[in-house]
Every structure is written in C-alpha cells, then in structure tokens.
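>>> mind looking at a prediction? Sequence and model below.
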Amino acid sequence: MHKLNLKVVFYVILGILKVLKASEISLRQVRMRLDLIEPALAIWSGSNYPLTWCGFQCLQNSNCVSLLYNYTNKSCKLFQVIYSVEEGEDDIVKYFILDRGNSRSVPESCKDVATCSGTTTDGEYWIYPQATNRKRVKIYCNNMASNPNEYITLKNPNSFIDHDQSNWPIMWQQCQSSYIPPLKRVDFQKVGIQIQNMEVNGMDYSFALLTGTPTISYGRIRDCNGESFRSPCPHFASATINTKGTGLVIDPSLTWGVIDGSYPEMRYFQKSTDDSEISFTCSGWCSTCGPKPGPVVFQVSNEFISAADAQALICHN
C-alpha cells in the first residue's frame, strides 16, 4: 500500500509539473474555415484532453505548429502545417497556431527550406510567404543544392502566342489572312515568382515549351498583323491563362487591355468568376495586350488544395 501511495504521489507531482509547463504555452486562436483543414493529415491525434494538454502535446512534438481542438469530445489533432486563415468560425471545433517565439518556424522561402532542413532535393514544398500574410502556398523549389528559387507549377495550359514581322507573307503589307509559320509561342509549365512579393518573373523560360524564339512575358501577347480597324484583319496573337489547381489567382484588381501599339485592339476577353481562367486576343500594327500597368502578381485564392503532394517542413532555429 505504501508503495502504491508513493506511485500515486509521483504521478500527481508529474502531472502538476506538466500542467505548469503547459500553462506557459501560447496558443493563438484564428478564425478558420474548418472545411479547408485536412484532419487525415494530422501527425498526432488523441482524445479526453483539455486544451492545455493538447497544446502541451504540440509543444512536445518537434514538428507541430498548429492544432485542432474539439470542445465537445475533447479530441486533439496536431499538424505540421499552418492552414490558411479564412473567415468563418465554429463554436465546437477551434483551430489554434502554437506561438513558439524564435525556436521553431515555418519556411518563408525555398532558401529557408534548404537552410532549415538541409535538403538539396528540388520539389514541391509548402511555403508561408510574408506577401500572402503567411497563408501557405505550394511552391516548386528549384536549384536547391546551390541557389534556391521559386516556381508555381501550372496544372493546366498557360499559352501565349505572338505574331511579329517574321510572320509577314508580304513585307509591310497589313492584315494578311495567312502568315509564315511558326507563330512564336510560349507554353509555361511552371512560372517563376519573386517570393517576397509574389510577382511573376514573366521572362523566365526555365520550365516552358518554346516555339520559335519568342520574347513574350507571362500574361502578355503581341500582334503585328495590321491596324485593327482594317477589315478583315485576323487576330493571330492569343493568351490562355489557367491557374486552377495552384491555389492562386492573378491579382483580380489588375486591369487588362491594350498596352501599346498602332491602332491596337484587345478582343474576346473572358475571365471566370473565380478569377482562375483568363483568355483574350490582340491585334494591331505591332501592338501589345495584357495587364496594365502590371506586373503580374499572384494572390492566394479560396481554392482548396490537397497537401498530399507537397512536403511540409518546420525550421528549427
């Protein structure tokens, strides 16, 4: 009996110490659309814990940065990702981010990924840029062994077709219905970005299929077929933008239209209601159409992306 009482006292003391340590945990509750959280990706789950114990479990797990807590059944799920903060609130299930000070953090760039993990493997990673208010973005990290840089992997066609002087069937004659092939074209499979501001590096062709020798920047097209008021005057330059599957859209506040040229015209402009699909054509006497004033900047959309094909890493400082 005496030994049993000592054992009970030991566990009581241990429990008190753990509670004291847990009381130092700083949990930041954020408003969250819970349908955007993927419980199946929890790195640990348990039940019958008060919130402080759930936070303590997160503190003890070296990869945990956020948690989901259900006040009704006292269930706890830990995650190694910070989910995008969205408007919405639930009275039963709460989402929290664990504030660890400078001891652990999530990467803000591919350089952070390489530095904090030591990985030299190119691939898809979750990044939490300051430019997106730390909302996570799936980024392809390239050249990780030496000078890491960021790309967005495009799941759908993003093509830009240019018609210039090299395509004229007859020199200086406008509005030909035929042309000398090939039309210059860029099909972007990945597009480079500046992670600090999510601005697109439009002339980065590292992951693009090229036809001819184009000088087309992502989002822009150019046509030298002829003055738009002439009839008939085909629009040979065309743009197709599709960011579905990336969780990003081009800044919806951008204005699209004619940028420069002689008697130019942008025609057949279409934009989907979710801003993920944009298409248009351009004509003119060497005229450029696209976003103005530019540049092209990505923003996080409300699209839900599975985390299954991207690695989530924690930086240990």
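That came in fine, so what should we check first?
>>> okay, CA-based contacts and neighbour counts for the rest of this
Noted.
>>> residue 266 belongs to a strand?
Yes. Residue 266: assigned to a strand according to DSSP: H, G, I helix; E, B strand; the rest coil.
>>> adding another structure so you can compare the two:
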Amino acid sequence: MKWNATLLFFFSLWIGYLSMKLGVYHFKLLKTRLDLIENELAIRSDFGLTLIQCATSCTEDLRCVSLSYNRTTKSCRHFDVIYDSDEYGNNDYWIVTNGSTRWVPRSCSEVASCSGNTTDGEYWIYPTATNGRRTKIYCHNLDSVPVHYVTLKNTNRFIGHSPTNWVVQQQECRSDFKAPLTSVDFVKIQINIEDMKINGTDYTFTSHSGSPLQYGHTTDCNGGASKNPCPRFGNATIDTGGTGLIFDPTSVFGITLGYSAAIKDFSRSSDGTRIFFRCAGWCGNCGPTSGPLQLKHTNEFISAASGMAVICSLR
C-alpha cells in the first residue's frame, strides 16, 4: 500500500511536469500482462533513467502512442499501437490520451486524412463502437470513399438449395439434386465502423455461383422439416477465427421465411468463432433472426505485425 501511494504521488508530479514542459500531452496508466506486449515490435527501445525521461522521449516521437517501462532494468520501449489492457495484468503500460494533438484513427477515413496513405490494406483502427479497442480492418477505396472490411482467415461458405434443384417437380426428399447449387464464399465481410454491424449483401470480396446468398443465410427446398430421412442441402459456415472478433453471442438464428421449415444441426464453438447450421423446409430460408449480425471483440491475441499502424497528429 505504501509503495502504491508513493507511486501515485510521483505520478501526479510527473503529469504536472509534462503538462508544464509540453503543454498538450497526457498519459494514462493501464495494467496489462507482460506477454501481451510484443517488445520486439517496439519502434524505439533504449535505457531510460526515469519514467519521466521515457515518457518525454515518447512525446518527441510522432509515431509513439504507448510505452512500457521496466523500473528494474530501466528499459524503455515505445510503440505505435495500443495493446489492450487485461484485468489480470501485472505490468505497467502507458498510453497517450490527449486526443486534440495526437490520436489513433477511429476509421479508414481518418487513416487517409491523417497519413495521406491511399493504399488499400490491413490497418489498425480504434473504433468508437469497440470502446477504442484495437481492431484490424481492411481499408478499401482509400483513395476515394473508404469502405471497411474484416478479412476472414477461413472462407465462410453459404450454400442454398432451391426449386431449380428439384430432380422431380413437387417431390420431396429426393436423395439426389439437380446441379448446380447456389453458393457464395466470403473472404472479407463489409462492416459499418460506427456500430460494427455487417453488410451481408456486399459481394466485393466473394466468389459465387447463381444468385448470391446473403452472409449468414441459407435456403433449402428439399422437403419439410418434419420429414426424416430427408437430405438437407442448404447449409451455412461462419468462421471468424484469427480475426480477434466474433459475432455477438446473443445473436439468434432461426427461420426467416418458409413453410414447414426449421434449422437443423446448429452448432456454435465454445469460443464463439465458428457457427454451422443446415436449413430445412419446403421451402425454408434460415439465418439470423435477432437483427443484423454485429461483431464483438474476443480475448484472442492478434499480433500488431499483421496490420499497419497510423498515428494522427496536428504536429
């Protein structure tokens, strides 16, 4: 307790010192696990006699928005990304908090306006909708009207069966089907950065056959849900593993339209990254029934090296 009080006292003096010396920069102390900070990705590493010295050098580097300081070794590291805090953290970690002179981008539009970069690619964004948590976003059309996407590590596939696939008209539950089935593979999904909800009808980064299905949706017209045995050809595979994001766990999937319809074989992985289901009906449309799918952060650690950092500054 005595050490904590002493630390807070010196921290207050330090903040006052920086305010007088620099006028515009303030730092916020967070706790995080040491293994969550990638020290090898520091944009600057050196010896700092004091925390004040380390912080001052951060303010002099336009790329620096966070720092770690080891009081034992006097080692100082600066970073151009903000690592998430952790409730079980035992390591001091500091971030720049004054948003009027230096800040991290909240959207792809800010990436373009801050850096002048017009090259599409993976960037670190800190959306308001995620309470500023670092999120890897693919910025598309940076040279005009930027659009936000999440790149999927694994292809998300949606397959639909319709009356055009009937072997015999109006005959249910045939063990075969007339090809081809409608299918669409998503490798990126468009999101609204203001609320992290997806646009399931954006097919910019897809390959498909037939009229493309909306993301998260599928159809089946092979037979009524109560029929058994009855092959179910319509199915959906959602997989956000490796993105640090999952769809809101409270999302509900069910029948969006149809006669004698139901979802079959529904499963959701324990970490929420993978959702699979089949659709049954005569005919049936299946998908999210609780509203547009919305992305949420997970505790999955995504390396800062997999995206490009941009710092916004008035200097």
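Happy to help now that I have it. These numbers were taken from a predicted model, which means no experiment stands behind them.
>>> what about stretch 129-136 of structure 1, start to end distance?
Stretch 129-136 of structure 1 has an end-to-end distance of 7 Å (criterion: CA to CA, to the nearest Å).
>>> tell me the buried residues in it?
Of the residues in stretch 129-136 of structure 1, those buried by neighbour count under the rule 16 or more other CA atoms under 10 Å are 129, 131, 132, 134, 135, 136.
>>> now do stretch 47-66 of structure 2
Of the residues in stretch 47-66 of structure 2, those scored as buried under the neighbour-count criterion (16+ other CA under 10 Å) are 48, 51, 52, 54, 55, 56, 58, 59, 63, 64, 65, 66.
>>> got it, and stretch 13-27 of structure 1?
Residues of stretch 13-27 of structure 1 classed as buried: 22, 25, 26, 27 (neighbour count, 16+ other CA under 10 Å).
>>> show me which of the buried residues of stretch 129-136 of structure 1 is closest to residue 173 of structure 1.
residue 131 (47.5 Å; CA to CA).
>>> and the buried residues of stretch 47-66 of structure 2 as CSV, adding secondary structure and distance to residue 201 of structure 2?
As requested, these are arranged in CSV below (DSSP: H, G, I helix; E, B strand; the rest coil; distance: CA to CA, whole Å):
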residue, secondary structure, distance to residue 201 of structure 2
48, coil, 52
51, helix, 50
52, helix, 51
54, helix, 48
55, helix, 46
56, helix, 48
58, helix, 44
59, helix, 44
63, coil, 37
64, coil, 38
65, coil, 36
66, strand, 38
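>>> which among the residues you listed gets closest to residue 115 of structure 2?
residue 63 (11.3 Å).
>>> and the gap between the closest one and residue 82 of structure 2?
12 Å.
>>> now residue 22 of structure 2
From residue 22 of structure 2 over to residue 82 of structure 2 the distance is 21 Å, taken as CA to CA.
>>> please apply the same query to residue 149 of structure 2.
Following CA to CA, the distance that separates residue 149 of structure 2 from residue 82 of structure 2 is 21 Å.
>>> what do you get for residue 92 of structure 2?
Distance check for residue 92 of structure 2 against residue 82 of structure 2: by CA to CA, it reads 13 Å.
>>> equivalent analysis for residue 25 of structure 2, please.
Distance of residue 25 of structure 2 to residue 82 of structure 2, computed by CA to CA: 16 Å.
>>> now do residue 119 of structure 2
Between residue 119 of structure 2 and residue 82 of structure 2 the distance, using CA to CA, works out to 22 Å.
>>> between these two, which has more neighbouring residues?
For residue 119 of structure 2 versus residue 82, the count of surrounding residues by other CA atoms under 10 Å is larger for residue 82: 23 against 12.
>>> ok, and the closest non-adjacent residue to the more buried one?
The spatial neighbour of residue 82 of structure 2 that comes closest, neighbours along the chain excluded (CA to CA, 6 or more residues apart in numbering), is residue 66 at 6.0 Å.
>>> show me what secondary structure element comes after the longest helix along structure 2.
Using DSSP state H to define each element, structure 2 has its longest helix at helix 2-22. Following helix 2-22 of structure 2 in sequence order, the next helix or strand is strand 27-32 (DSSP states H and E).
>>> how much does that next one deviate in direction from helix 2-22?
Using axes from the mean of the first three to the mean of the last three CA atoms, to 10 degrees, the direction of strand 27-32 of structure 2 lies 140 degrees away from that of helix 2-22.
>>> would you mind getting the average deviation of strand 27-32 of structure 2 from structure 1?
Per the superposition on structure 1, strand 27-32 of structure 2 and its aligned residues are separated by 1.6 Å on average (mean CA distance after the TM-score superposition for structure 1).
>>> what range in structure 1 does that strand sit on?
The counterpart of strand 27-32 of structure 2 in structure 1, using TM-score structural alignment, spans residues 27-32.
>>> tell me how far that stretch lies from the chain's centre.
Per CA atoms, centre = their mean, to the nearest Å, the displacement of stretch 27-32 of structure 1 from the mean C-alpha position of its chain is 21 Å.
>>> quick one: contacts of that stretch?
Contact partners of stretch 27-32 of structure 1, identified using CA atoms under 8 Å, 6 or more residues apart in numbering, comprise 55, 84-89, 94-99.
>>> Throw the residues you listed into CSV and include secondary structure and distance to residue 75 of structure 1, thanks.
Converted to CSV, the contacts of stretch 27-32 of structure 1 look like this (three-state DSSP; distance: CA to CA, whole Å):
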residue, secondary structure, distance to residue 75 of structure 1
55, helix, 12
84, coil, 21
85, coil, 21
86, coil, 22
87, coil, 23
88, coil, 20
89, coil, 18
94, strand, 11
95, strand, 12
96, strand, 13
97, strand, 16
98, strand, 17
99, strand, 21
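>>> list the contacts of residue 312 of structure 2.
For residue 312 of structure 2, the contact set (CA under 8 Å, 6+ apart) comprises 101, 102, 103, 104, 105, 110, 111, 114, 115.
>>> now the counterpart of residue 202 of structure 1 in structure 2: how far from residue 97 of structure 2?
Counting by TM-score structural alignment, residue 202 of structure 1 lines up with residue 200 in structure 2. According to CA to CA, residue 200 of structure 2 stands 35 Å off from residue 97 of structure 2.
>>> got it, and residue 271 of structure 2?
Taking CA to CA as the criterion, residue 271 of structure 2 is separated from residue 97 of structure 2 by 32 Å.
>>> of these two, who's got more company?
The neighbour count for residue 271 of structure 2 versus residue 97, taken as other CA under 10 Å, is higher for residue 97 (18 against 12).
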